[in-house]
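A.B. asks: Build me a model:
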Amino acid sequence: MGLDENGKPIWGTKDDLETRILFQLEAVGHTNPDRPNLYEQGDNLLIKGDNLLALKALERDFTGKIKCIYIDPPFNTGNAWEHYDDGLEHTIWLSMMKARLEV
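C.D. replies: Next up, the predicted model:
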């Protein structure tokens, strides 16, 4: 992402993203007496990996079929955590979030 002559962000497109391999993908289920075979149907997926890459990987086969996604993005709290710095410049954080929300 860059800035225009007025300092406003120039957004990329979701097609600019490279699709890469996900770390882990598994079917999961839950107990529901009205649908006892839900687990066998694999109606749910648990994906562990980079949330943007996971969203891009799901896009082709699952557009319009997903009811809920929890991606757990950084919230830009301004804190420095052990594994990552959560104090991004606001325009950088917005660019990161925009890509995830558009998929």
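A.B. asks: C-alpha only now, for contacts and for neighbours.
C.D. replies: Fine.
A.B. asks: And for residue 100, the neighbour number?
C.D. replies: Residues contacting residue 100 under the criterion other Cα atoms under 10 Å number 18.
A.B. asks: Name the nearest residue to it, sequence neighbours excluded.
C.D. replies: Taking Cα to Cα, 6 or more residues apart in numbering as the measure, residue 100 lies nearest to residue 52, with 5.8 Å between them; neighbours along the chain are not counted.
A.B. asks: Show me what the helix or strand containing residue 45 is packed against.
C.D. replies: With secondary structure defined by DSSP states H and E, residue 45 is part of strand 44-48. Using 3 or more Cα pairs under 8 Å, 6 or more residues apart in numbering; DSSP states H and E, the elements in contact with strand 44-48 are strand 24-28.
A.B. asks: C-terminal to the strand it packs on, what's the next element?
C.D. replies: With secondary structure assigned by DSSP H and E, strand 24-28 is succeeded by helix 38-41.
A.B. asks: how about this one, so we can line them up?
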Amino acid sequence: MPELHFKGKEFVYNHHLTVPFRPLVPDAKRSCGDDPENLIIQGDNLHALKSLLPRYAGKVDLVFIDPPYNTGNEGWAYNDNVSSPLIKEWLNGNPVNGEDMLRHDKWLCMMWPRLKLLHELLSDTGIMFLTIDDHEGHRLELMLEEIFGSQNNLGRIVARLNPKGSSE
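C.D. replies: Model prediction:
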């Protein structure tokens, strides 16, 4: 099976193991109902995923994520340039020079530990759906196959949202 190589991979390969567990603390003011199984978690998704592990490891049947498309657009609902303060802080704390990395390397370094934690959360029959565009789609597919195994790739669903190719 082909292996995806990117600058910084050796530093993120097991990074998900070093993320500290954080307890989930309910906030009555923000809660809707009393069902402890219905959760809305506010915070960094890496920390949120890690906080779910003790309770939900191997039990999640469906995951849908919409990761940053890595277009370089910083004016989006979330910073899509993979240069958020948390990512910059993490990159600066590693022997890899974050400024020397390509945008794609930074994106892969950000995605790898999150996908590793999602893999731990998924049940044996669980399924994951992701949305992505052509900026990182091929890299994401290689990374997913390396983490989840190529036998678990069920394929792509392509949505052609703008058949004329205009930017409107």
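A.B. asks: ok and the strand holding residue 45 of the first structure relative to strand 24-28, angle-wise?
C.D. replies: With axes from the mean of the first three to the mean of the last three Cα atoms, to 10 degrees applied, the angle from strand 44-48 of the first structure to strand 24-28 works out at 160 degrees.
A.B. asks: Tell me which helix or strand comes right after strand 44-48 of the first structure.
C.D. replies: Note on strand 44-48 of the first structure: by DSSP H and E, the next helix or strand toward the C-terminus is helix 51-62.
A.B. asks: rewinding a little: can you give me the buried ones in the strand holding residue 45 of the first structure?
C.D. replies: Within strand 44-48 of the first structure, the residues that qualify as buried are residue 47, counting by 16 or more other Cα atoms under 10 Å.
A.B. asks: That strand vs the second structure, average distance?
C.D. replies: Here strand 44-48 of the first structure, set against the second structure after superposition, deviates by a mean of 1.6 Å using mean Cα distance after the TM-score superposition for the first structure.
A.B. asks: Next, the buried residues of stretch 72-81 of the second structure.
C.D. replies: Of the residues in stretch 72-81 of the second structure, 80-81 count as buried by neighbour count, 16+ other Cα under 10 Å.
A.B. asks: Kindly report the same for stretch 33-49 of the second structure.
C.D. replies: Across stretch 33-49 of the second structure, burial judged by 16+ other Cα under 10 Å covers 46-49.
A.B. asks: Next one: the residue mapped onto the residue nearest to residue 100 of the first structure from the second structure relative to residue 110 of the second structure, how far apart?
C.D. replies: Here residue 52 of the first structure is matched to residue 46 in the second structure, going by TM-score structural alignment. Counting by Cα to Cα, to the nearest Å, the separation of residue 46 of the second structure from residue 110 of the second structure is 9 Å.
A.B. asks: And for residue 34 of the second structure?
C.D. replies: Distance, residue 34 of the second structure to residue 110 of the second structure, by Cα to Cα: 34 Å.
A.B. asks: again, but for residue 64 of the second structure
C.D. replies: 17 Å.
A.B. asks: just the buried residues of stretch 33-49 of the second structure now: which is nearest residue 24 of the second structure?
C.D. replies: residue 48 (8.4 Å; Cα to Cα).
A.B. asks: Can you give me the neighbour number for the closest residue to residue 53 of the second structure other than its chain neighbours?
C.D. replies: Distances taken as Cα to Cα, 6+ apart put residue 121 closest to residue 53 of the second structure, at 6.3 Å, once the chain neighbours are dropped. By the other Cα under 10 Å criterion, the neighbourhood of residue 121 of the second structure contains 24 residues.
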